[in-house]
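Chemist: Below is the sequence, then the predicted model.
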Amino acid sequence: MSAKHFINDPTVLVDTALQSLSITNPSVALDATNKIVYRRPGHASQVSIISGGGSGHEPSFGAFVGSGLLSAAVAGTIFASPSAEQVRKAITSRVDTDKGVLVTVMNYTGDILNFGMAVEKAKAAGLKVEMVVVGDDVGVGREKGGKVGRRGIAGTVLVHKIAGALAAQGASLEQVYRVAKLTADNLVSVGASLEHVHVPGRAPLDPKAEGSLGADEVEVGMGIHNEAGSGRAKVELPELVKTMLSQLLDKNDKDRAFLNVNSNEVVLLVNNLGGVSVLELGGITTEVVKQLGEWGIRPVRILSGTYMTSLNGLGFSISLLNVVNTDIGGPSMIQLLDYPCEATGWSAPIAKETWEAKNTNTREDGTTSDQSIKPSGLKADASAFTEKLTSGLEALISVEPEVTRFDTVVGDGDCGIGLKRGAEETQATGDLVVDVANIVPVIENSMDGTSGALFAIFLNALVHSLRDLSPGEATPQLWSKALKQSCEALARYTPARPGDRTIVDALYPFVDTLGETGNIKEAAIASNKAAGKTKGMRASLGRAVYVGGSGFETVPDPGAFGLASFFLGLAGTEPDEEGWEM
């Protein structure tokens, strides 16, 4: 895990992060001295809900303060409990106490002792206060957990959301306490991480130190403070998810069978521990939902996002809430989960009606197979066309390693792979317009990025130009005219011109020379020479502009080189015959 941070002073980091909550949500205020984020006065009286813990788990807990959720959150330093005095201050002076206060805390010794001491002091002062301890983690089983019990992790936010919604609807302290505890008792969670996290202000972790994770290892059940879990493994995501779900759901695992999950109504929370990309978390969520289906579980609500982190932890957790009857004669757990709130940390914008509609309708493609490209009327030797096109594609495929190497120096390394992928999927039939038209969807579907878009625009324009010029003989002059029209069409979408170090450097000379000479070999040679001149040419467009460095001095433009190679193959000319210099 990276030991680099924008804010290296942990005190400044926590203080400024807390300050941001009052900046981004006008309804909350900050007691900076005591690190308390709380709702500003002026709202209707209700049971107040207070939580908190060490910093480093954002958006928990401060970003969950707001209407319909927490009334206040108390922060400690990074991974350390706030003091009892901080919590007492929150209970007695930062929230409404008329209808009572519910304190929720995760099952960690320091949190329980400090929050518990504050609760007892508040009770001694005559206030109505109850406390619920959340322990949802199954990463450590009964035997190892002993008297300490299960740790509290991301499932805790579901307790906050449900209890906060109930309190906002005017329920009594007794009812809010009962439903909060019922929710906590019906939760199981487990996490996994690829690395330990680094706390700003501390010495960097030695990757070779005892307890460090190997490059290909994952810790199953790792806690949110770098605590060890149930073990380490070298597994891919499907096997990892299988292990995690087994720990959550296997009734025969007596060490971890904490909850008999009801497959009728289950809420799933896939939580980012802070360092997983949104893209990858999406893939993880899909895998979790897929495997839950194999257990016969189809969640009635699915929450996926960042709710409780371990700083920038490169991991995720899975939480399952067994939806049960609240027995209070009011809203159900699902209704409470769906209830609106105004807190910057809560992300669940899908409405109750959308979930319950279970809409499975889809839209079909607007085109069908009977709308295929019609013959053009252009006459050409089909076998010769196929032979030349195949030769060009084979030449393109053969230079893929070089194209990729060049693109790695000046770009992101995907150009050659994209060209090769598009080339390998192209099949020629011999009909000019039909063949070019059939190439277009292959390019569009197989080639990513700028090169794919440029080729697709150019080829679409070429189809249009060829059709406009048909019927007739497919002479070099006709090809030249169609190619020139395609270049003009391409120029409407990109400012790239010869000299900008793009594929255009190889395209224009080919088209111009073909028009002047009618000789495809001379056109290919001209293209090849122009592509060679891009070595040392500073880019004016594309990603290479931002990459910077001196790589452009050592390699030609990858796209131009690839296109020139295709033209040489098309003409049946070997690159080394033209004195290509590397």
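Modeler: Cool, the structure landed.
Chemist: When you work out contacts or count neighbours from here on, use the C-alpha atoms and nothing else.
Modeler: Will do.
Chemist: Can you tell me the closest non-neighbouring residue to Met131?
Modeler: Closest residue to Met131 apart from its sequence neighbours, by C-alpha to C-alpha, 6 or more residues apart in numbering: Val103 at 4.6 Å.
Chemist: before we move on, what about Phe455?
Modeler: In space, Phe455 is closest to Ile443, 7.2 Å off (C-alpha to C-alpha, 6+ apart).
Chemist: putting a second one here so we can go through both:
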Amino acid sequence: MVDAETTKHFINDPTHLVNTALRAVTLTNPSVDLDAENKVIYRKPSSLPAPQVSIVSGGGSGHEPSFAAFVGHGLLTGAVAGTIFASPSAEQIRRCLMQRVSGEKGILVTVMNYTGDVLNFGMAVEKAKASGREVEMVVVGDDVGVGREQGGKVGRRGIAGTVLVHKISGALAATGASLKEVAGVAQLVSDNIVSIGTSLSHVHVPGREKPQASDEELKEDEAEIGMGIHNEPGSEKATDDLPGLVKKMLGHLLDQSDSDRSFLDVSSKDEVVLFINNLGGTSVLELGGITNEAVEQLQKDYSIKPVRIISGTFMTSLNGLGFSITLLRIRDTGLGKSMLELLDAPAEATGWAAAISTKTWAAGSQTDAGKAATQASEEGEVTSNLKIDHELAKKALTSGLNRVIAAEADITQYDTIVGDGDCGIGLKRGAEAILKVLDTSRPTDDAVLFLDRIIGSVENTMDGTSGALYAIFLNALANGLRTQDSSSAQAVTVETWSKALASSLQSLSKYTPAKPGDRTLIDALHPFVETLEKTRNVKSAAEAADAGAKSTRGMKASLGRTVYVGGEGWQGVPDPGAHGLAEILTGLSDGLN
């Protein structure tokens, strides 16, 4: 699925893109410098307060913030960049090892398991050794998307788990540890990491021609599990929803019965770090949902409660529309510094985004399970003597709510043209919440109590401008009813509702300047209230609301996001908020008959 969105770039010259991106790293972190000729980002000698093991990594560009933005205190000492998705040359790497980082306490080279990277970094390491430098090299292969059979002698690819190797070994190096100790911990972390990614599409490299459609492209409803960070094939294509994808991914990471992929035996007794990585094109909002799903499934299906959860953008595949899951099994380093302590240690590198301290993690794990419950409101229900026919009220309201739910697609289409597309979903979410309240709460003939229950669900489920307007109006409506309460039971009439609606409309006007003719939901609400007040006829009032909503077609907006919409599309659709309200009121009227 390669479309215009994935092939459009602000910078199409790949050479210029890489060079300027590397320069930008030095602009955002004054402790690092750039060897532009060799594409090396390295720590300035002045930023090193005392000699320490130098840690060098790198690879093809396109995986930012890896690797250049991880250069800094507590992480890498130097990073060497190739062109997009291509290994740097052995000469670039040699220059870094010999000229840009200190060899006083030795150098650790950490590289991901790709043939080009291993060969070029390996060649440079051997040259540096031959020149008298003490250098060790650790190759990270954490991707279980490639099984033993497919990986063969090459082994697993290196992906996002490499970042944790960098972080833990970098923190240890900052303590003044020896090369043997730093390399040993790097290898220990590498041996206890498994990762797998999934993506909804392949990525396009700037400067390359748009690829022709082929059978290799993913269909609209497909995701590729195990796709590599350079578009390499994964283990399978799937049409699952997010829970299904996460289930399969965790299965590949943890299922010991899968002899092809059981690279690490993790049990509920182990301390485990969960690392969720954005491949570049997944929104922060979605990444949060993905993280939550992974945490819930780990606990539910494997009884694993991670001791650390890190989620963010660390190793990308350009703007890859996907994510990866990494699990690190904590092991004793034998050095008096635990993996967790080293993972939590602060790092002054722009690419490292996990800022939570060990102290905060420890405090957070000691939560009081009953705290939330004790903080919950214990307010009693406020009753009145205003009586309604509960079954009729429920029937009428259910009719209105079901009607707006059925109209969600149209409302969303209208709001996509004139707004941000969330009006239909918001109304549907609120309507479904109210229906749930109607089905689960005990029946009541108290009009105020009946309305208060509805208000609570609206306030908790409807957000945005329309949610606020509905909540204000309904609260004012409840107040309008209370002002008509008496000391003895009395039936609520159309006149009672009419007076309460008129007062609530007046209250709403204090919070919004919207008037009829401004192309808002007021164009449906105002004629409903006005007609009901005059005729005492709900059907006539609902018809007036519908007519008011339809009149917004072609009406120029004075308020709301529609004001900012250019073009002519808005002229052909009604205001989505007015249309949605008219649907509710029309359905409510139908339910009363």
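Modeler: Done, it's in. As the structure is a computational prediction, the values presented were derived from the model and not from experiment.
Chemist: How alike are these chains, TM-score-wise?
Modeler: Superposed pair, TM-score by TM-score structural alignment, normalised by the length of the first structure: 0.89. Supporting alignment: 569 aligned residues with a C-alpha RMSD of 2.9 Å.
Chemist: The residue nearest to Phe455 of the first structure looks like it's in a helix, true?
Modeler: Yes - according to DSSP: H, G, I helix; E, B strand; the rest coil, Ile443 of the first structure belongs to a helix.
Chemist: What residue in the second structure is paired with it?
Modeler: With TM-score structural alignment as the criterion, Ile443 of the first structure lines up with Val458 in the second structure.
Chemist: next one: His5 of the first structure
Modeler: Match for His5 of the first structure (TM-score structural alignment): His9.
Chemist: mind checking how far its match is from Val203 of the second structure?
Modeler: Taking C-alpha to C-alpha, to the nearest Å as the measure, His9 of the second structure falls 12 Å from Val203 of the second structure.
Chemist: Can you pick out the residue with more neighbours from those two?
Modeler: Between His9 of the second structure and Val203, counted using other C-alpha atoms under 10 Å, Val203 has the larger neighbour count: 22 against 13.
Chemist: Quick check, the more buried one in contact with Glu232.
Modeler: No - judged on C-alpha atoms under 8 Å, Val203 of the second structure makes no contact with Glu232 at a distance of 10.6 Å.
Chemist: what touches both of these two?
Modeler: Counting by C-alpha atoms under 8 Å, 6 or more residues apart in numbering, Val203 of the second structure and Glu232 have no common neighbour.
Chemist: Could I get the contacting residues of the residue mapped onto Leu321 of the second structure from the first structure?
Modeler: Mapped onto the first structure by TM-score structural alignment, Leu321 of the second structure lines up with Leu314. Contact analysis of Leu314 of the first structure by C-alpha under 8 Å, 6+ apart lists 1, 193-197, 273-276.
Chemist: Okay, buried residues for stretch 283-295 of the first structure please.
Modeler: Buried residues in stretch 283-295 of the first structure, counting neighbours by 16 or more other C-alpha atoms under 10 Å, are found at 284-285, 287-289, 291-292.
Chemist: Output the residues you listed as JSON lines; include the columns secondary structure and distance to Tyr307 of the first structure.
Modeler: Below are these laid out as JSON lines (DSSP: H, G, I helix; E, B strand; the rest coil; distance: C-alpha to C-alpha, whole Å):
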{"residue": "Ile284", "secondary structure": "helix", "distance to Tyr307 of the first structure": "16"}
{"residue": "Thr285", "secondary structure": "helix", "distance to Tyr307 of the first structure": "14"}
{"residue": "Glu287", "secondary structure": "helix", "distance to Tyr307 of the first structure": "19"}
{"residue": "Val288", "secondary structure": "helix", "distance to Tyr307 of the first structure": "17"}
{"residue": "Val289", "secondary structure": "helix", "distance to Tyr307 of the first structure": "18"}
{"residue": "Gln291", "secondary structure": "helix", "distance to Tyr307 of the first structure": "22"}
{"residue": "Leu292", "secondary structure": "helix", "distance to Tyr307 of the first structure": "21"}
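Chemist: Let me know the closest of those to Lys535 of the first structure.
Modeler: Lys535 of the first structure lies nearest to Ile284 out of those, by C-alpha to C-alpha, at 42.4 Å.
Chemist: Grab the nearest non-local neighbour of the closest one.
Modeler: Per C-alpha to C-alpha, 6+ apart, closest to Ile284 of the first structure is Leu237, 7.5 Å.
Chemist: for Asp410 of the second structure, same thing?
Modeler: Gly424 (7.7 Å).
Chemist: ok, that neighbour - how many residues close by?
Modeler: Gly424 of the second structure has 26 neighbours, counted by other C-alpha under 10 Å.
Chemist: cool, and Glu364 of the first structure?
Modeler: 7.
Chemist: That one pairs with which position in the second structure?
Modeler: So Glu364 of the first structure corresponds to Ala373, using TM-score structural alignment.
Chemist: and that match, what element?
Modeler: helix 371-375 (DSSP states H and E).
Chemist: Buried residues in that helix, which are they?
Modeler: Result for helix 371-375 of the second structure [16+ other C-alpha under 10 Å]: no buried residues.
Chemist: ok, residues contacting whatever helix or strand comes next after that helix?
Modeler: Per DSSP H and E, the first helix or strand lying C-terminal to helix 371-375 of the second structure is strand 386-387. Residues outside strand 386-387 of the second structure that contact it (C-alpha under 8 Å, 6+ apart) are 445-448, 481, 485-486, 489-492.
Chemist: Map Pro65 of the second structure across to the first structure for me.
Modeler: By TM-score structural alignment, Pro65 of the second structure lines up with Pro59.
Chemist: Identify the nearest residue to its match in space, disregarding sequence-adjacent positions?
Modeler: Gly345 (5.1 Å).
Chemist: quick revisit: identify the residue of the second structure aligned to the residue nearest to Ile284 of the first structure.
Modeler: Alignment note (TM-score structural alignment): Leu237 of the first structure maps to Leu242 of the second structure.
Chemist: Same check on Ile91 of the first structure?
Modeler: Taking TM-score structural alignment, Ile91 of the first structure has Leu97 as its aligned residue in the second structure.
Chemist: State the distance from that match to Lys129 of the second structure.
Modeler: Distance, Leu97 of the second structure to Lys129 of the second structure, using C-alpha to C-alpha: 10 Å.
Chemist: got the contact list for the helix or strand Ile434 of the second structure falls within?
Modeler: For Ile434 of the second structure, the host element (DSSP H and E) is helix 423-440. Residues outside helix 423-440 of the second structure that contact it (C-alpha under 8 Å, 6+ apart) are 394, 398, 401-402, 404-405, 407-412, 415, 453-454, 457-458, 461-463, 466-467, 576-577, 580.
Chemist: what about 7 Å?
Modeler: Residues outside helix 423-440 of the second structure that contact it (C-alpha atoms under 7 Å, 6 or more residues apart in numbering) are 394, 398, 401, 404-405, 408-409, 411-412, 415, 454, 457-458, 461-463, 576-577.
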